[in-house]
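> sequence plus the predicted model coming up.
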Amino acid sequence: MTQIATAGPCLPHQLLRAAGCHAGPLAFDHDRTPTRAEAFMESKFMPWAPLVLDHWLAGDYDHLDAVLFSRADDTSQRLFYYLSELRRTGRAGGPEPLIFDVAKIPRPTSAARTETKLRELAERLNVTAAALNDALTPAETSIPANDPVCLVTGTPAPDDRLNDAIRNAGFAPVAETLAQQWSEDAPCEPADDPFAALATALHALDSGPRAFADPAARMARRIAETQAQAVVVWRIEEDEAQTWQLPAERRALELSGVPHLVLTRRDWFGRDGAADEITALLKGLAR
């Protein structure tokens, strides 16, 4: 059976499930030293990319048939091209790199292109409209937390290490890890034309660095939705694309009146004491 893993946001997970080939988000070891990748990759990638490339060059993904990357994320897109060239020149093997050309510009031509690319992928995977409809599900309703909520925005974390610090301080984290971002479904219910419906949902999904949503407005909305009693904006050194949003986010935080902590230019692996700073904020609020 064909197995396709995912590596990026805004991907058509329902289509992969309808095809019976969804292998989940691409796994990698956060503590790995990417010595193989260093020969091919410069430093301006997000930190997960050299780890994935190192696993790939070591043959750790050879059990997969393909990996689906995303045009909605610069690092995902660039890594797709790196791997395609390395495989073309015989310097890498492994699964076939694929890219889903999801367009995020808020205009009809972008939505139409996304639909075209979705239909092309469906044809490649032999997914019918009926099969896709069976895989479509509406948005899940979140369950209210028993503990006070701490909302974390910014860069998706590599794992639960920040969430664990929040839980240990007596708060419920509302945050997104990288694997969760790479697994997020675009909310979409069954429709007469499920390909058009899913393409519209993917085009509108405000996940990923190339989304045209207003991050400050999205954060204010999430504060209201979650009734957050604390907010942490955590953004890593390499996440340069979102840095210019920070002034508007600061204004939104001040207007919300919610206690908050802004951590920028941080270490993705959490080796700079970010968890301790978050703990200090939350324990101070709990007194």
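On my side now, so go ahead.
> CA only for contacts and neighbour counts going forward, please
Will do.
> list the buried ones in stretch 264-277?
In terms of neighbour count (16 or more other CA atoms under 10 Å), stretch 264-277 has its buried residues at Thr264, Arg266, Asp267, Trp268, Phe269, Gly270, Ala274, Ala275.
> start and end of that stretch, how far apart?
End-to-end distance for stretch 264-277, by CA to CA, to the nearest Å: 12 Å.
> so what touches that stretch?
30, 47, 157-158, 161-162, 165, 233-239, 263 (CA atoms under 8 Å, 6 or more residues apart in numbering).
> among the residues you listed, name the ones in helices.
Counting by DSSP state H, the part of the contacts of stretch 264-277 found in helices is Arg161, Leu162, Ala165.
> quick one, helices of the stretch 1-150 of the chain?
Secondary structure of the stretch 1-150 of the chain (DSSP state H, counting those that start in this stretch): helices located at 13-19, 48-57, 74-88, 108-124, 129-135.
> adding distance to Val67 and mean neighbour count, write those helices out as CSV.
Listed next are the helices of the stretch 1-150 of the chain as CSV, based on distance: least, CA to CA, whole Å; neighbours: other CA atoms under 10 Å:
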stretch, distance to Val67, mean neighbour count
helix 13-19, 11, 23
helix 48-57, 11, 21
helix 74-88, 9, 18
helix 108-124, 13, 17
helix 129-135, 20, 18
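> check it against this one:
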Amino acid sequence: MGTPLERLLDHYEQRYPAASGEFVIGCVGQDVPVELVTAAGALPVRLAGRPGMDVTPGETYLGRGVDPSALSVLTRLLTGEYGRLDRLLVSRDCEASLRLFYAVRELRRLEPGLGLPETHLVDVLHLPHWTTTRYVGSRFAELVAVLERWTGTRLTAPRIASAIMLHDARRDLWRAVSALRRDLRLTGVQALAVFGAVLPVTEHNRLLRALLRSDLDVHTGRRIFLTGSSHDNPEVYRSLEELGSVVVGEDHDWGDLLATRLVGEPTLAALVERYQYNGPTAARASIAARAAHTAQAAADCGAELVLSYVRRNDDAPPWDFPAQKEALRPHGIPAVMFDRQDYGSIHLAEVFVG
């Protein structure tokens, strides 16, 4: 059976295809309310790209000027690498995700033989206005109807409440996992896998609790905090940690940012506000908000260095970096940016670790 950590790592490595016998809904972007997917009795599987693969099929439909992670996701959809996906939800969390949605929708219409799943766009806006709350609430009500049609399950208030509580419990457990990493009892690679393991939320929570009770090794190395582009795979983390560092935190939505905001009250209205105000990510928040969040999070992690990793064709993070660097000065934490990096790799021309 293995230790809880070994089992979570295995669930992460074997994310695709998902477990058989369940209605599987692929999810693109962190604005997809996975609570509603769970409430519908389906398994939400967040789709990641695969660095190093030939993305020519994706480029055929999206072009080359798109974030390469989105090209990889579309390519994997076209080649069937994800295994069974009954449906697909795409959030408008960034321009690349939106373009991927339109490409999948049009390909289903024009080339049905490709077998792409039926898809639906989850359009969440993040302005702090009551009119935005009403808009997002309408989109969530629309999604409820879509999920009911897809799964044949009625999303009653009790079902939604139960799913919200399960996912909030997982966010609390993720926070405890982050504390383990700050204590160097997990590496960054391990933490990213523990966050991203794909299994039903009830089983995920059980394994997370078992992990928190485990005896874990203590690691050593320079404490690095990652900002900039998100990381849907551990390759950059692995490169840094193989050189003697430990990634003790990050501010992207495949890692610590998953657990930053709870829903709280188990209602659809509270769920709407959780996603409206979730963040701050580079693509959705102000420069000032990003800088303040990064500086405080890095200080809380005891980071010795903040590294802004920016993927090719990801245009938002470089605008944040000057303000982030300035906000880190009072904490005495230096910052460095690696811009225009290839997807899944970091070109360490200067060895700053060790």
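Arrived safely. A quick note: this is a predicted structure, and the numbers were derived from the prediction, not measured.
> TM-score for the pair, please.
The TM-score (TM-score structural alignment, normalised by the length of the first structure) is 0.85; 277 aligned residues with a CA RMSD of 2.6 Å.
> emit the PyMOL select command for whichever of the contacts of stretch 264-277 of the first structure are buried.
Remark: buried members of those, expressed as a PyMOL selection using 16+ other CA under 10 Å:
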select buried, resi 47+157+158+162+165+233+234+235+236+238+239+263
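> among the contacts of stretch 264-277 of the first structure, which one sits closest to Pro97 of the first structure?
Lowest distance from Pro97 of the first structure to the contacts of stretch 264-277 of the first structure (CA to CA) belongs to Pro47, with 19.2 Å.
> the closest one matches what in the second structure?
When the second structure is aligned by TM-score structural alignment, the residue opposite Pro47 of the first structure is Pro68.
> and which of the ones in helices among the contacts of stretch 264-277 of the first structure is nearest Lys283 of the first structure?
Distance to Lys283 of the first structure across these (CA to CA) is lowest for Ala165, with 10.5 Å.
> Ala172 of the first structure is nearest to which of the helices of the stretch 1-150 of the first structure?
Between Ala172 of the first structure and the helices of the stretch 1-150 of the first structure, the tightest spacing by CA to CA is seen for helix 48-57, at 25.9 Å.
> mean per-residue distance, that closest one versus the second structure.
Aligned to the second structure and superposed, helix 48-57 of the first structure gives a mean residue distance of 1.9 Å (mean CA distance after the TM-score superposition for the first structure).
> give me the helices and strands touching that helix, please.
Helices and strands touching helix 48-57 of the first structure, by 3 or more CA pairs under 8 Å, 6 or more residues apart in numbering; DSSP states H and E, are helix 74-88.
> now the helices for the stretch 151-300 of the second structure?
With helices called from DSSP H, counting those that start in this stretch, the stretch 151-300 of the second structure shows them at 157-182, 188-196, 201-212, 235-242, 268-276, 287-300.
> just the closest of the buried residues of stretch 264-277 of the first structure to Glu123 of the first structure, please.
Comparing those against Glu123 of the first structure with CA to CA places Trp268 closest, at 38.0 Å.
> find the helix or strand that that closest one is a member of.
Following DSSP states H and E, there is no helix or strand that holds Trp268 of the first structure.
> what's it aligned with over in the second structure?
By TM-score structural alignment, Trp268 of the first structure lines up with Tyr343.
> and its match, how far is that from His331 of the second structure?
Tyr343 of the second structure sits 30 Å away from His331 of the second structure, going by CA to CA.
> cool, Leu36 of the second structure as well?
To His331 of the second structure, Leu36 of the second structure is 40 Å away according to CA to CA.
> now do Phe321 of the second structure
To His331 of the second structure, Phe321 of the second structure is 16 Å away according to CA to CA.
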